[in-house]
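Colleague: my questions concern the predicted model and sequence given below.
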Amino acid sequence: MQFSRANWKRLRLTGDQRNVCYPHSLQFYLEPPSESISLIEFESLAIDRVKLLKAVENLGVSYVKGAEPYQSKLESEIRRLKFSFRENLENEYEPRRKDHISHFILRLAYCQSEDLRRWFIQQEMDLLRFRFSILPKDKIQNFLKDSHLHFEAVSIVLY
């Protein structure tokens, strides 16, 4: 049996099809990725995700989580590593794809021990918390609806 690179096809999505895969910059990672990637891309995605989660950890130690310096430094780190973090940005398919695939790569790598699992979950929760905090209000409602989470907004009551 002979395999040639000319016969390999890579999934290419255009326009609206890309938005169907990743409609939000925020994900719950419910479905594992189904596409094939090269070993080089696999390694690169894993390294970038580890760098991102290490930055989340280091910034969480150095700054108060949720404070302005923490937010701005984490945002610049996410931007530097080319991960998805904001809604309404053009050409968001690749950063969202990178985010999705790299999450599952590290999920596999960090399931080896309870300590690694705990560290991974904590950093992913902090990253999710950050991304959720910067979502515009209308996008929060869309994300919750698309994620099948039904919540009613609570009005502020002042006494």
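Modeller: On my side now, so go ahead. Numbering: from 1, shown residues only.
Colleague: hey, let's count contacts and neighbours off CA atoms from now on
Modeller: Will do.
Colleague: which residues of this protein fall in strands?
Modeller: Here the chain has no strands by DSSP state E.
Colleague: list the contacts of the most centrally placed residue in it.
Modeller: Closest to where the C-alpha atoms of the chain average out (CA atoms, centre = their mean) is D99, at 4.0 Å. By CA atoms under 8 Å, 6 or more residues apart in numbering, the residues touching D99 are R49, F83, S84.
Colleague: reformat the residues you listed as JSON lines; add distance to F120.
Modeller: As requested, the contacts of D99 are exported to JSON lines (distance: CA to CA, whole Å):
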{"residue": "R49", "distance to F120": "11"}
{"residue": "F83", "distance to F120": "17"}
{"residue": "S84", "distance to F120": "18"}
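Colleague: closest to S147 among the residues you listed?
Modeller: Of all the contacts of D99, S84 has the smallest distance to S147: 17.8 Å, by CA to CA.
Colleague: this is the comparison structure:
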Amino acid sequence: MEFNTSFESKLEIDSNYEDGAVITSLDFAHNLQFYETPPTVNMDYRPAVDLAIQRHQVLLAVEMAGRRFPKFSENYMKFLDGQLREINFQIAISSSYASGQATSSILKQRQEDAQSHFLLLIAFSETFQDRQWFLQQEVDLSHFRILCERNASIRDFLSQNNITYESISEDEKEHQRKELFAGCHSAKVKYFKKMKKLPPEEEAIEQRRFVMQWEFYKVPFKESVALL
């Protein structure tokens, strides 16, 4: 997909940007983001375009990785990691610091991550095909980034966004393993090592990424955030 630079004329960017704009740790407390609210800081025109172009290169790399390898396989992860390093999109290949320990450089990268996301959202908003492409690459990028995070960091992210979950006990895991083994004779039982209970989600059901039981589904820990 070619990048259409005509999106530049659609962006309303304040050219009177002040370098003294304050970025606080509360604004971007984690490398991972849900991109719920566009950043309100003003930007110079040229830096905004540069951020958008870089984000487009990132999404093209995500698309290329998905075409070359099974998504989120070992080869996929290695390839995309290398591509993102070449593009210098460091925020996607660095695990978050513990709460309150982010440097000013990390906070700036988190802010630019959010800015570039919304700039591309504008650029790819005209047609259904463009919107669909943008959404798919962003979802895959987020999934990749989650898999690169430490479990403790993911728990911080869930807590910061007021998302609660219930861990499954060892007895329940073993009971579930026996039931699945009896039904499909699968020996790959490590899948249930870190499962969580979450509210049901139709798309996740269709993709068979978890076990559905009563009003809950059970899913590996890192998959839980990807489903969100």
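Modeller: Yep, that arrived. The model shown is predicted, which means the values in this text are computed figures rather than measured ones.
Colleague: how far away is I105 of the first structure from Y159 of the first structure?
Modeller: 49 Å (CA to CA, to the nearest Å).
Colleague: of these two, who's got more company?
Modeller: Neighbour count, other CA atoms under 10 Å: between I105 of the first structure and Y159, I105 has more, with 18 against 3.
Colleague: tell me the residues of the first structure aligned with stretch 138-149 of the second structure.
Modeller: The alignment of stretch 138-149 of the second structure onto the first structure (TM-score structural alignment) spans residues 124-135.
Colleague: ditto for stretch 203-219 of the second structure
Modeller: Using TM-score structural alignment, stretch 203-219 of the second structure pairs with nothing in the first structure.
Colleague: ends of that stretch, how far apart?
Modeller: 13 Å.
Colleague: secondary structure element for the residue of the second structure most remote from its centre?
Modeller: What lies farthest from the middle of the second structure is A182; by CA atoms, centre = their mean that is 35.2 Å. When elements are assigned from DSSP states H and E, A182 of the second structure belongs to helix 170-184.
Colleague: number of nearby residues for the aligned partner of L32 of the second structure in the first structure?
Modeller: Matched across to the first structure, L32 of the second structure falls on L26, judged by TM-score structural alignment. Number of residues near L26 of the first structure (other CA under 10 Å) recorded here: 24.
Colleague: what about the closest residue to L26 of the first structure other than its chain neighbours, how many neighbours?
Modeller: Spatially, and ignoring its direct neighbours in sequence, L26 of the first structure is nearest to R131 (6.5 Å; CA to CA, 6 or more residues apart in numbering). R131 of the first structure: 19 surrounding residues under other CA under 10 Å.
Colleague: mind listing what R131 of the first structure touches?
Modeller: Neighbouring residues of R131 of the first structure by CA under 8 Å, 6+ apart: S25, L26, F85, R86.
Colleague: for the third one, what are its contacts?
Modeller: Think F85 of the first structure. With CA under 8 Å, 6+ apart, F85 of the first structure has these contacts: S25, L26, E75, I78, R79, R131.
Colleague: these two touch, right, the second one and F132?
Modeller: Yes - L26 of the first structure is within contact range of F132, at 7.0 Å (criterion: CA atoms under 8 Å).
Colleague: and L120 of the second structure? What does it align with in the first structure?
Modeller: Using TM-score structural alignment, L120 of the second structure sits opposite L106 in the first structure.
Colleague: got a list of what the nearest residue to its match once chain neighbours are set aside touches?
Modeller: Distance criterion CA to CA, 6+ apart; nearest residue to L106 of the first structure, sequence neighbours excluded, is A46 at 6.4 Å. Shown in contact with A46 of the first structure (CA under 8 Å, 6+ apart): S102, I105, L106.
Colleague: CSV for these, including distance to F143 of the first structure?
Modeller: CSV is the format used below for these (distance: CA to CA, whole Å):
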residue, distance to F143 of the first structure
S102, 21
I105, 24
L106, 24
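Colleague: so which of these are in helices?
Modeller: By the criterion of DSSP state H, membership of the contacts of A46 of the first structure in helices covers S102, I105, L106.
Colleague: look up how far L52 of the first structure lies from the nearest residue to the second one once chain neighbours are set aside.
Modeller: Closest residue to I105 of the first structure apart from its sequence neighbours, by CA to CA, 6+ apart: A46 at 6.2 Å. Separation of A46 of the first structure from L52 of the first structure (CA to CA) stands at 10 Å.
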